[in-house]
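K.L.:
show me how the following folds:
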Amino acid sequence: MELSRPELFDFCGVSMIHCFTENWDKVQNFKARPDDIVIATYAKAGTTWVSQILDLLYFGKSDPGRQTSIPIYERVPFLEMSIPKFFMGAELAEKMTTVPRIIKTHFPVQFMPKSFWEENCKIIYVARNAKDNVVSFFHFDRMNMVQPEPGDWPSYLQRFQEGKVVFGSWYDHVKGWWEKKQTYANIHYMFYEDLIEDTAQEIEKICSFLNISPTQEEKGRVRREVGFDAMKKNEMTNYSTLGVFDFKISPFMRKGKVSDWKNHFTVAQKDFIKLLNQKKMTNTTLRFRTEI
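P.N.:
As a prediction, the model looks like this:
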């Protein structure tokens, strides 16, 4: 499929591209069900990782062939993605027969379709520290032909700091969902760094939030199958079957580490983003770790 790089534009105060706004009415009128589970993240913050965890927790025992025959982007559809004749996330989600439906989004909190709030759906939000998030996003944009051309690293970092990347400001995104958590009880806010540090413990927290009780054997299988190396090799999770990515530039699943930012940031860039973090994160109790 021939694809051309899109242009970024302002959409209701958030930098977006057309494939996430063209199906706007359909997405906003999406009919959530009370047992739907949403995985919400800023892009490149562990979305696929948590998607695979949930899919295995719910269907790993009852439908083991599902994980070896259906790619993750069909098992956990991307709600707002809209590329006609190629991938329509809302339509794919509507057709799902699984219970629960597990759906992912990169929307900032203010863009979430109202039915998810009305149905009191459970939402898992995964946040990743800004330094590692921007590095991962940069390499992702290099190889993703439906994202704008990233340019060089210094200019990309500057645009990220200004919120001029797809889905807008990382600061607004993570803070917006954090603030929503204070008034909406059905959000489980988790951190990529915690998931790296102790995957088993974070899986336990997810199970508790979702009120599910898999056996120790089942949880052990989940931990084995969601290891980074296992998922990177797995065609059903590594996105190698999706034709919009150029793996010659970079793999979809690149490193999956904390502190890779140290391999990219100059001293000046490190100091600048530190000052920006201090300014942007002043009026919030939200805190991140950039090392573990």
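K.L.:
alpha carbons only for contacts and neighbour counts from here, please
P.N.:
Noted.
K.L.:
got the contact list for the nearest residue to Leu92 once chain neighbours are set aside?
P.N.:
Closest residue in space to Leu92, ignoring its immediate chain neighbours: Pro77 at 6.4 Å, by CA to CA, 6 or more residues apart in numbering. Residues in contact with Pro77 (CA atoms under 8 Å, 6 or more residues apart in numbering) are 89-90, 92-93, 102-104.
K.L.:
so how far is Phe111 from Pro77?
P.N.:
17 Å (CA to CA, to the nearest Å).
K.L.:
about what we covered before: which of the contacts of Pro77 fall in helices?
P.N.:
89-90, 92-93 (DSSP state H).
K.L.:
ok, so of these, who is nearest Ala185?
P.N.:
When those are compared for distance to Ala185 (CA to CA), Ala93 wins out at 24.0 Å.
K.L.:
now do the contacts for the closest one.
P.N.:
Here Ala93 is in contact with 77, 79, 101, 103 (criterion: CA under 8 Å, 6+ apart).
K.L.:
Ala45 versus the nearest residue to the third one once chain neighbours are set aside, what's the distance?
P.N.:
Okay, so that is Arg101. Leaving aside its sequence neighbours, Arg101 sits nearest to Asp36 (CA to CA, 6+ apart; 5.0 Å). Separation of Asp36 from Ala45 (CA to CA): 21 Å.
K.L.:
these two: which is more packed in?
P.N.:
A direct count of neighbours by other CA atoms under 10 Å for Asp36 and Ala45 places Ala45 higher, at 26 against 18.
K.L.:
quick check: closest non-adjacent residue to the most centrally placed residue in the chain.
P.N.:
Nearest residue to the geometric centre of the chain (CA atoms, centre = their mean): Thr47, 3.3 Å. Residue nearest to Thr47 in three dimensions, not counting chain neighbours: Thr41, with 6.3 Å by CA to CA, 6+ apart.
K.L.:
isn't the one you found right up against Thr105?
P.N.:
Yes: using CA atoms under 8 Å, Thr41 is in contact with Thr105, at 6.6 Å.
K.L.:
where along the protein do the strands fall?
P.N.:
All strands of the chain, identified by DSSP state E, fall at 9-11, 14-16, 37-41, 82-83, 87-88, 102-105, 122-127, 187-191.
K.L.:
spatially nearest residue to Arg224 (excluding sequence neighbours)?
P.N.:
Ala230 (7.7 Å).
K.L.:
that neighbour: neighbour count?
P.N.:
13.
K.L.:
for comparison, sequence B:
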Amino acid sequence: MRYRSADEDSARWDDFPFRAGDIVISTRSKSGTTWAQMICALLVFQDPELPAPLSELSPWLDWLILPRADMYARLEAQQHRRFIKTHTPLDGLPLDPRATYLVVARHPLDLAVSLFHQSANLDRARMAALLGTPTPTGTRPTRSPHEALIAWIDRDVEPADALDSLPGVMWHLRDAWARRNDPNIVLIHYADLVNDLDGEMRRLAHRLSIDVPEQRWPTLVQAASFAHMRERAETLAPDPSGIMQSRTAFFRRGSSGAGRELLTAEEFAHYEQRAAALAPPDLLTWLHR
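P.N.:
A predicted model of the protein is given here:
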């Protein structure tokens, strides 16, 4: 299936020349993409001092800002084990048996709150200039985080038309959940990164067949902590083209529960009803932990 938006196109994966050992990080926006990229970088290089900005080491292949030929050339030139970012669901990607696909999930309410704040941090005039589209005019409507979250829960749209909507999030995760027992599919939960970063990094290293000397683990886990990443926002935020007003603001909170905090009991029950219509119970049990 092909997925397209104003700034990305999954067709850029067509005919991509995979290598043995490639890692593809498939997430919805604000679900822990950069965190997973950082963990992969630390496991691959085994040094907190990365050889280049994270967005150069792990480029976003679907992104239309950089021409496809340039993106392919950049990835072809990489000598290290490659780890590539995408926001495309697995059913829109070529599933190569030589690659491992990481799908990172986050509680949808927390994702939505983070999206709200990220949207306010974007330089939309800069984005329009890079994409060659008209510069936005007028004033964007202002809503409180609570109002935006309620609207996000209630939005009824085809998943492929808005992958960062609630239907889109559940579409992405439902497909990955159905493939979770495939040998080259790994599901990661944002809450597990929050609660047991060391354990999750070790689990991922095992799944990727990466050996890390025991004495290196404390340094690598510390470098992957949210606090450490926020301190190094200038080199770790996914902003190679300068579309963020503040890179530090990209690393806003790094914990769970922000969405639930905004809702009344009745509103939360309404969310649960919406979610139950979009995903199977076993996925929701795992996702809503």
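K.L.:
now the TM-score, please.
P.N.:
After superposition, the two chains reach a TM-score (TM-score structural alignment, normalised by the length of the second structure) of 0.80; 267 aligned residues with a CA RMSD of 3.0 Å.
K.L.:
coming back round to it: quick check on the ones in helices among the contacts of Pro77 of the first structure: which are buried?
P.N.:
89-90, 92-93 (16 or more other CA atoms under 10 Å).
K.L.:
okay, the contacts of Pro77 of the first structure in CSV with distance to Asn283 of the first structure next?
P.N.:
Formatted as CSV, the contacts of Pro77 of the first structure follow (distance: CA to CA, whole Å):
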residue, distance to Asn283 of the first structure
Gly89, 35
Ala90, 35
Leu92, 39
Ala93, 36
Ile102, 33
Ile103, 31
Lys104, 28
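K.L.:
now the helices for the first structure?
P.N.:
Using DSSP H, the helices of the first structure run over 24-28, 47-59, 66-69, 72-75, 89-95, 114-118, 130-143, 153-161, 170-181, 192-197, 199-210, 216-225, 228-233, 267-280.
K.L.:
which among the ones you listed is found nearest to Thr241 of the first structure?
P.N.:
Smallest distance to Thr241 of the first structure across these (CA to CA): 9.9 Å, for helix 72-75.
K.L.:
so which bit of the second structure is that closest one matched to?
P.N.:
Under TM-score structural alignment, helix 72-75 of the first structure corresponds to residues 54-57 of the second structure.
K.L.:
swap in stretch 200-211 of the first structure?
P.N.:
Under the criterion TM-score structural alignment, stretch 200-211 of the first structure matches residues 198-209.
K.L.:
how about that stretch: buried residues?
P.N.:
Within stretch 198-209 of the second structure, judged by 16+ other CA under 10 Å, the buried ones are 198, 200-202, 204-205, 208.
K.L.:
and for stretch 61-71 of the second structure?
P.N.:
Neighbour-count burial for stretch 61-71 of the second structure [16+ other CA under 10 Å]: 61-65, 71.
K.L.:
one more: stretch 253-271 of the first structure?
P.N.:
253, 256-261, 265.
K.L.:
just the terminal-to-terminal distance for it.
P.N.:
28 Å.
K.L.:
quick one: it to chain centroid distance?
P.N.:
Relative to its chain's centre, stretch 253-271 of the first structure lies at 19 Å (CA atoms, centre = their mean, to the nearest Å).
K.L.:
can you check stretch 39-57 of the second structure too?
P.N.:
Put simply, stretch 39-57 of the second structure sits 17 Å off its chain's centre (CA atoms, centre = their mean).
K.L.:
flag every buried residue along it.
P.N.:
Quick answer for stretch 39-57 of the second structure (16+ other CA under 10 Å): 39-44, 46, 48, 50, 53-57.
K.L.:
closest to Arg143 of the second structure out of those?
P.N.:
Nearest to Arg143 of the second structure out of the buried residues of stretch 39-57 of the second structure is Ser55 (CA to CA; 30.9 Å).
K.L.:
my guess is the closest one meets Glu234, correct?
P.N.:
No: using CA under 8 Å as the test, Ser55 of the second structure is too far from Glu234 to be in contact (10.8 Å).
K.L.:
identify the residue of the first structure aligned to Asp96 of the second structure.
P.N.:
For Asp96 of the second structure, the aligned residue in the first structure is Glu118 (criterion: TM-score structural alignment).
K.L.:
how close does its match sit to Thr97 of the first structure?
P.N.:
21 Å.
K.L.:
same check on Leu195 of the first structure?
P.N.:
29 Å.
K.L.:
tell me which of these two has more neighbours.
P.N.:
Set side by side, Leu195 of the first structure and Thr97 give different neighbour counts by other CA under 10 Å, the larger being at Leu195 (17 against 8).
K.L.:
where's the more buried one relative to Ile203 of the first structure, distance?
P.N.:
With the distance defined as CA to CA, Leu195 of the first structure ends up 8 Å from Ile203 of the first structure.
K.L.:
hang on, isn't Pro97 of the second structure packed against Asn184?
P.N.:
Yes: Pro97 of the second structure is within contact range of Asn184, at 7.0 Å (criterion: CA under 8 Å).
K.L.:
between those two, tell me which one has more neighbours.
P.N.:
Legend: neighbour count by other CA under 10 Å for Pro97 of the second structure and Asn184, higher for Asn184 (18 against 15).
K.L.:
map the more buried one onto the first structure.
P.N.:
Under the alignment (TM-score structural alignment), Asn184 of the second structure pairs with Asn186 in the first structure.
K.L.:
relative to the first structure, what is the average displacement of the match of helix 72-75 of the first structure?
P.N.:
On superposition with the first structure, the mean distance recorded for stretch 54-57 of the second structure (mean CA distance after the TM-score superposition for the first structure) is 0.8 Å.
K.L.:
name the residues that touch that stretch?
P.N.:
37-38, 41, 82-83, 235-240.
K.L.:
and if we set it to 10 Å?
P.N.:
34, 37-38, 41, 50-51, 74-75, 78, 80-85, 234-240 (CA atoms under 10 Å, 6 or more residues apart in numbering).
K.L.:
pull out the buried members of the residues you listed.
P.N.:
Going by neighbour count (16+ other CA under 10 Å), these have 34, 37-38, 41, 50, 75, 81-85, 234-240 buried.
K.L.:
so what's the residue count around Gln196 of the second structure?
P.N.:
In this structure residue 196 of the second structure is Asp, not Gln. Close neighbours of Asp196 of the second structure, defined as other CA under 10 Å, add up to 10.
K.L.:
measure it to Glu49 of the second structure for me?
P.N.:
23 Å.
K.L.:
so how far is Ile203 of the first structure from the residue nearest to Glu80 of the first structure when sequence neighbours are not counted?
P.N.:
Of all residues not flanking Glu80 of the first structure in the chain, Phe20 sits nearest, at 5.3 Å (CA to CA, 6+ apart). As for Phe20 of the first structure, its distance to Ile203 of the first structure is 30 Å (criterion: CA to CA).
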